[in-house]
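>>> Got a predicted structure plus its sequence, pasted below:
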Amino acid sequence: MGTAAGSVFDTETLRRGVEGHTSATLLSLYADDAQLRIVDHNTQPSHPKVLHGRDEIAEMLDDVYSRDMTHRLEDCVVQGDRAAFCESCEYPDGVRVLAESMVSLRDGKIVDQTMIQAWDE
């Protein structure tokens, strides 16, 4: 993975952030005014969980990265001011999580993200 021509969004930083052990690198990719919508079994499309700004996003990411689990960036595509990526995660007991995200970019930072996630139950 590399950086798309004309874009400063760095997919290698995304990989290091997703696969890292803390949220700091991943959080660095978000604009201060970013918005994150999460759709899953608990927060369905008509009422998604919406996080506003880096502080709220940081709180969620800190919680995720405090858990004993592995994260892997499966794929990422960047085209202009849009990107899409797939992340897979696994807990030590074998429970898996899959998340697909579509993001809008401004100056190489994520300003809007919609994430759809599912996990083993």
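Cool, got the structure.

>>> contacts, neighbours, all on C-alpha from now
Fine.

>>> got the contact list for the helix or strand hosting residue 58?
Using DSSP states H and E, residue 58 sits in helix 53-65. Helix 53-65 has contacts (C-alpha atoms under 8 Å, 6 or more residues apart in numbering) with 21, 22, 23, 27, 30, 31, 32, 33, 34, 35, 36, 51.

>>> Restrict the residues you listed to the buried ones and give me that as a PyMOL selection.
Listed next is the PyMOL selection for buried residues among the contacts of helix 53-65, using 16 or more other C-alpha atoms under 10 Å:
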select buried, resi 21+22+23+27+30+31+32+34+35+36+51
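
>>> could the contacts of helix 53-65 go into a markdown table alongside distance to residue 76 and secondary structure?
Compiled in a markdown table, the contacts of helix 53-65 are given as follows (distance: C-alpha to C-alpha, whole Å; DSSP: H, G, I helix; E, B strand; the rest coil):
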| residue | distance to residue 76 | secondary structure |
| --- | --- | --- |
| 21 | 20 | coil |
| 22 | 20 | coil |
| 23 | 19 | coil |
| 27 | 17 | helix |
| 30 | 16 | strand |
| 31 | 19 | strand |
| 32 | 22 | strand |
| 33 | 23 | strand |
| 34 | 19 | strand |
| 35 | 19 | strand |
| 36 | 18 | strand |
| 51 | 22 | strand |
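
>>> second one coming, line it up with the first:
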Amino acid sequence: MGTSAGPAFDVEALRQGIEGRRADALLSLYADDAEIRVVDRNTQPSHPKVMHGRGEIGEMLTDVYGREMTHKLENCVIQGDRVAFTESCEYPDGVKVLAESMMSLKDGKIVQQTMLQAWDE
């Protein structure tokens, strides 16, 4: 019989935050000292955009989820202290964005996230 190593990650809160465009709800899932690395066309693997702490992460979440677009959590897999998910987005003009994230957890909170994203051009 297994035992839980710590608090569980709240996938439903992740879904509601993403699909409800609620930056505040998403920010509550991050540890105070969390880090996000973003890799895309503009911030390539050798020079990713890196945000440290809830302040910088909150600014990014407020920007992204404040935009007029839809967001959908398509897949989410949890394995121990790791979470991976796919998020699809669409702007009103039909431009689509796809993001894949891999996260590390500590005490049920996100401490590290790497996001790869691509969009229509």
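Thanks, I have the structure now. Because the structure is a prediction, the values reported are computed rather than measured.

>>> Give me the TM-score for this pair.
Scored against TM-score structural alignment, normalised by the length of the first structure, the superposed chains reach a TM-score of 0.94; 117 aligned residues with a C-alpha RMSD of 1.1 Å.

>>> The contacts of helix 53-65 of the first structure into a markdown table, with extra columns for distance to residue 74 of the first structure?
Below are these laid out as a markdown table (distance: C-alpha to C-alpha, whole Å):
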| residue | distance to residue 74 of the first structure |
| --- | --- |
| 21 | 17 |
| 22 | 18 |
| 23 | 18 |
| 27 | 19 |
| 30 | 20 |
| 31 | 23 |
| 32 | 26 |
| 33 | 27 |
| 34 | 23 |
| 35 | 23 |
| 36 | 20 |
| 51 | 24 |
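
>>> Among the contacts of helix 53-65 of the first structure, find me the one that's closest to residue 45 of the first structure.
residue 36 (13.2 Å; C-alpha to C-alpha).

>>> Pick the one among the contacts of helix 53-65 of the first structure closest to residue 106 of the first structure.
residue 31 (7.9 Å).

>>> ok, now which ones touch that closest one?
Applying C-alpha under 8 Å, 6+ apart to residue 31 of the first structure gives the contacts 53, 54, 106, 109, 110, 111.

>>> cutoff 7 Å now
Applying C-alpha atoms under 7 Å, 6 or more residues apart in numbering, we find residue 31 of the first structure in contact with 54, 109, 110, 111.

>>> Just give me the match in the second structure for it.
Aligned counterpart of residue 31 of the first structure in the second structure: residue 31 (TM-score structural alignment).

>>> And that match, how close does it get to residue 119 of the second structure?
Distance, residue 31 of the second structure to residue 119 of the second structure, by C-alpha to C-alpha, to the nearest Å: 28 Å.

>>> Check residue 103 of the second structure too.
Following C-alpha to C-alpha, the distance that separates residue 103 of the second structure from residue 119 of the second structure is 21 Å.

>>> To which secondary structure element is the most centrally placed residue in the second structure assigned?
Taking C-alpha atoms, centre = their mean, the centroid of the second structure lies closest to residue 101, which sits 6.2 Å from it. Per DSSP H and E: residue 101 of the second structure is located in strand 96-106.

>>> what's the most distant pair in the contacts of residue 31 of the first structure?
Farthest apart among those by C-alpha to C-alpha are 54 and 109. That separation is 11.3 Å.
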